[in-house]
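In: Sequence below, structure please.
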Amino acid sequence: MICCLNPDCQNPINPDDNQFCQSCGNKLVLLKNRYLPIRPLGDGGFSKTYLAEDRDKLDEHCVIKQLAPQIEGTKALKKARELFEQEAKQLQRLGQHPQIPTLLAYFEEDQRLYLLQEYIEGKTLEQELAEAGPFSEDKIRDVLFELLTILKFVHQQKVIHRDIKPGNIIRRPASAQGYEKKTELVLIDFGIAKQLRATVMANITGTTIGSFGYVPMEQMEGGKAYAASDLYSLGTTCFHLLTNVHPWDLWKKQGYRWVNSWRKHLKQPVSEQLWWIMDRLLPESYQHRYQSVDQVLEVLELQSAPPANPSKSTSKYHESFLNFL
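Out: So this is what the prediction gives:
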C-alpha cells in the first residue's frame, strides 16, 4: 500500500500500483526517491505523521513528519516553519541519546517541509494504561528513573520538552534488535520543544503549547518553560498512570487546585516517599517545585521517605531536603 501525502485527503490509503490518489487525485510520491509512505500515524496543530519504508535500507520502517500547520497568516506560517526546522535541529543534537528518536533527514519537496526520523516499535504508556489499568508504585518508580535520566540529558542540552505525557512515552519491547535491556522507555515528539529560558512563540492564534491537563501554569498562561515545567508534566503523567484519572478532567472542574488533593484519587496505597516526590512535582507555582532532575533523583534514590520536618533533622535527610521546602 502507498499513502497519499495530501494533508487534507480523507482516504489516503491506495494500492501500490496507483500513481494518483483514488480519493483526492493527488500525485502519490516516493519522497527523495527513497521513503515510501504507507499509512497515517497521527496529526497535530502543526504536522502530520506517517509510517514509511526506507527503500535504501531494505524497507526498514521510519516516520515521516510533514509540516501541515492548521493556521493562517504569513507571520504564523513563518513561525511554524521556524519551529519545524528547530525540531529537526534539536533531534539532530538530542538523537545522540538511545532513548530519543534519531533524525534521519530534513528536506523540502513539492513546497512542503519533511522531517524523517527513527520509528520506535512498541506501545505508548497511554496504551498500556488503557489495556492493563493503573500502574503499581514499582512500575511508576521505574518510569520515573528512566524518564528522569532522559530529561537530565535533554536539559543539559538547554532544551525543554514541553509536552511530556503518557502518549509521548513508548516502551520499546525486549524483542527490539540491538537493545540489551528487557524494556526501555523512549521519549518522543520534540515538536514543541524550546530552549531553556526562552519564551514560546507569540501571537499564533489557536495554538496550544503542550497538552491540556499536563501543562503547568507558567506554560499555559505566560508562555514560559523551565526544567521545573517538564517536571510538572512528568508529575501529572505519573498521577494519570497511578490513578487512571486524566488530569484534564480534574482541571476542567477545579483548575490547578486539583494538585492539592491528588492523593484522594489513588486506587491503591503508595509509600510516603512517593507522596513526597509527587507533592514536590505538582505545585501550581514552578518556584515551589523541584528545580532540577538531580533533585528528584536524589530523593528517589533514598531508601525511605524524608522526615515530615527536615528542618529539625540532623540526618542525611536534613541536607537532602531542606532546600526543597
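In: Going by C-alpha atoms from here, please, whenever you check contacts or count neighbours.
Out: Noted.
In: Strands of the chain, residue ranges please.
Out: Counting by DSSP state E, the chain forms strands over residues 2-3, 13-14, 35-43, 47-54, 60-67, 103-109, 112-118, 123-124, 159-160, 169-172, 184-187, 194-195, given from the N-terminal end onward.
In: Of those strands, which is nearest E146?
Out: When the strands of the chain are ranked by distance to E146, counting by CA to CA, first place goes to strand 184-187 at 6.7 Å.
In: Another for comparison:
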Amino acid sequence: MDIYCTRPNCPKPVNACPDLDTGGTIKTISQKFCVTCGMPLFLAGRYLTEKPLARGGFGAAYIARDRYTPAMRRCVVKQLMPLGLTGQQLEIAKQMFDREGEVLERLGTHPQIPDLLAFFEVQAGKDNFFYLVQEFIDGFTLEQLVEQHGAIAEADVVEIMSSLLPVLQFVHDHGSIHRDIKPSNIMIRKADQTYFLLDFGAVKQVTAAAAGQKSTGIFTPGYGAPEQMRGDKVFPSSDLYAFAVTCLYLLTGKEPDDLFDVNTNKWNWHSAIAVNPDLVRLLDRMLETAPNMRFESAKDVLDALKQIYAPTSQTLTQPSQTSISAPSQVPVSAPPAVVTPPPAPASRRVASASPPPVQAARQVPASPSATPWLLSAPLGNQLFAAFLIGFEGMLLGLVAYYVGFAQIGMQPSLLILGGVVLSILWLRISQILDNKDLLIFVNVGTILAVVGLQLFAKLPQLQSLPSLENMALMSAIAGFATVTCMALFRLIFQLLYSFL
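Out: The predicted structure is shown next:
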C-alpha cells in the first residue's frame, strides 16, 4: 500500500510500502518513516494517510485509515500547516486549530456534526506538527450539487432548512456561533441522505466573548453578516443571516454577489425566482442588516417555517434526511474543513485575504502547498540545483566560445547556448528533471561528450579547449556564483512575500 507523507513540501510524499499488504504487518509494525524526508508515516502510531483532500492557507487535510480498527476505518486527518507566517499569524492559526478540536469534542455528540476522533501533536526533528482526526462523511456538498444541476426546488430548500436549523440551535445552545455557514460547509451523506454541518474552525465561543468584543473577521465574503464584515461582535443571528444567503444560492443557483445590489445596499433576489411569498418574507427577515431585526434564534425560524408549510407539506416530518440524489459527475468525498487565515474586515464586494476553504476542497493543487514554488522547495535542494545549473552553463559556455564562435558565429552560438540553458532550467523548475538527473544526465553527460569529441573528432577548435582541470575549475566557480545569486534572490523574495 502507499502512504502519503504529511510533511509540508516533502518533494516525494508518496511512499510505497508493499510489506504492509501481506500478513498482519500493518497491525504489528511500530512505525514507518518517509524515505525522502524522514517524517513519521504512522501519525500517533495509528493513522495512515492515503491521499490529500484539501489545502488552504493554514492547513491541509487527508483521507486516512485507522489501523487499530478491524476494518481500517476511513477518517479525515487535518493538519495545521503554518508556512510563511508571522508570529502573530501563527498564533491565530494555532488558536483556530485548537478551537476546532475543542468545539468538535463538545458538539460532535450531535448526529449531524462529524465526531472528533483524536487531537495530537507529532514531533519530527526540530519541527512540531499539529493534527486532529475527524469522522469521514462520504457524501457531497450543496455547492457541488448546485454546480452540477443548478438551482434546487423550493420544497428541497425547505427540507434543508428544517434539517439544519435544529443543528444550528444545538450549536448556539452550547455557547458557540459557527460564523461560516455556506453551501460548501453543508454535506449530504450518501448512505442515508443525512445533512451534516462542517467546518468548525471558525467557531466563536459566545461565553468567552466579553460585551462588545470585536469579531476577528472570519467569514466567507458574500455570506458573512454585515457585523462580521465590519469586525464587530457576532450573534447567533449572524449564522441565520449566512444560512439565509445559502438558501438564496440554493434557490437561484446564483452567487451572493449577483443578488446583492451595492447601489442600494440591499438584497435583490425576488425577481430571480418565484417562491411562496411567506418564505420570501421569512428569508428577508433573516437577511436584515441589523442583528436585532432578524429572528432571535434558529428555533424561531423553524417555528415560522412550520407555520408556513405544515398545512400543505410533509417536508418537516423527517428533518435530518433528504430525497436529493447525489450529482452524477461530482466526486463523492468529504471535503473537510480546512483551517484558513482570517481575512481582514472588508466590504461585501472585496475579496478575502485568502481563498475560501472549499476552493481547496474541490480541487487539490498539484503543488505540495500554497507557498510559492521558490519558497516551497527545501533550501538545500534549490542551492544544489543552482550549483549544477551554473556548472553546466559555464561548461556549455566554454564549448560555445571555443567551438561555436568559430564554426557558426557568435550570435547563433549565444542563441543556442541560451536556449539550452533555459531549457535545462525549465525542466528543473517543472520537476521533470531532479537534481540526480541534472548531475548524471546533464553535467556528467556534457563532460563525457566534450572529452569524447576532443579524443575522436578532427575539429582543430576542440583541441584549443582548456584542459579538463581548468574547465572543471571554471565551471565550479560559476556554480558557486550561481548558488550565491540564488540564495540572495530567495532571501529578497522571502522578505517581500512576508510583507505581502
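In: Could I get the strands of the first structure in JSON lines, plus columns for distance to T149 of the first structure and mean neighbour count?
Out: Conversion of the strands of the first structure to JSON lines gives the following (distance: least, CA to CA, whole Å; neighbours: other CA atoms under 10 Å):
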{"stretch": "strand 2-3", "distance to T149 of the first structure": "37", "mean neighbour count": "23"}
{"stretch": "strand 13-14", "distance to T149 of the first structure": "39", "mean neighbour count": "19"}
{"stretch": "strand 35-43", "distance to T149 of the first structure": "27", "mean neighbour count": "19"}
{"stretch": "strand 47-54", "distance to T149 of the first structure": "27", "mean neighbour count": "21"}
{"stretch": "strand 60-67", "distance to T149 of the first structure": "25", "mean neighbour count": "22"}
{"stretch": "strand 103-109", "distance to T149 of the first structure": "20", "mean neighbour count": "15"}
{"stretch": "strand 112-118", "distance to T149 of the first structure": "20", "mean neighbour count": "19"}
{"stretch": "strand 123-124", "distance to T149 of the first structure": "18", "mean neighbour count": "18"}
{"stretch": "strand 159-160", "distance to T149 of the first structure": "14", "mean neighbour count": "24"}
{"stretch": "strand 169-172", "distance to T149 of the first structure": "13", "mean neighbour count": "21"}
{"stretch": "strand 184-187", "distance to T149 of the first structure": "10", "mean neighbour count": "22"}
{"stretch": "strand 194-195", "distance to T149 of the first structure": "18", "mean neighbour count": "20"}
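In: Q92 of the first structure: which of those strands is closest?
Out: Among the strands of the first structure, strand 103-109 comes nearest to Q92 of the first structure, with 5.4 Å by CA to CA.
In: matching residues in the second structure for that closest one?
Out: Under the alignment (TM-score structural alignment), strand 103-109 of the first structure falls on residues 116-122 in the second structure.
In: circling back to that earlier point, kindly reformat the strands of the first structure as a markdown table and extend each row with distance to Q287 of the first structure.
Out: A markdown table is the format used below for the strands of the first structure (distance: least, CA to CA, whole Å):
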| stretch | distance to Q287 of the first structure |
| --- | --- |
| strand 2-3 | 47 |
| strand 13-14 | 49 |
| strand 35-43 | 34 |
| strand 47-54 | 33 |
| strand 60-67 | 35 |
| strand 103-109 | 34 |
| strand 112-118 | 35 |
| strand 123-124 | 30 |
| strand 159-160 | 16 |
| strand 169-172 | 26 |
| strand 184-187 | 25 |
| strand 194-195 | 19 |
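In: ok so, going back, got the contact list for the match of strand 103-109 of the first structure?
Out: Residues outside stretch 116-122 of the second structure that contact it (CA atoms under 8 Å, 6 or more residues apart in numbering): 43-44, 101, 104-105, 108, 128-135.
In: Need the counterpart of M72 of the second structure in the first structure.
Out: M72 of the second structure is assigned D59 in the first structure as its aligned equivalent, the criterion being TM-score structural alignment.
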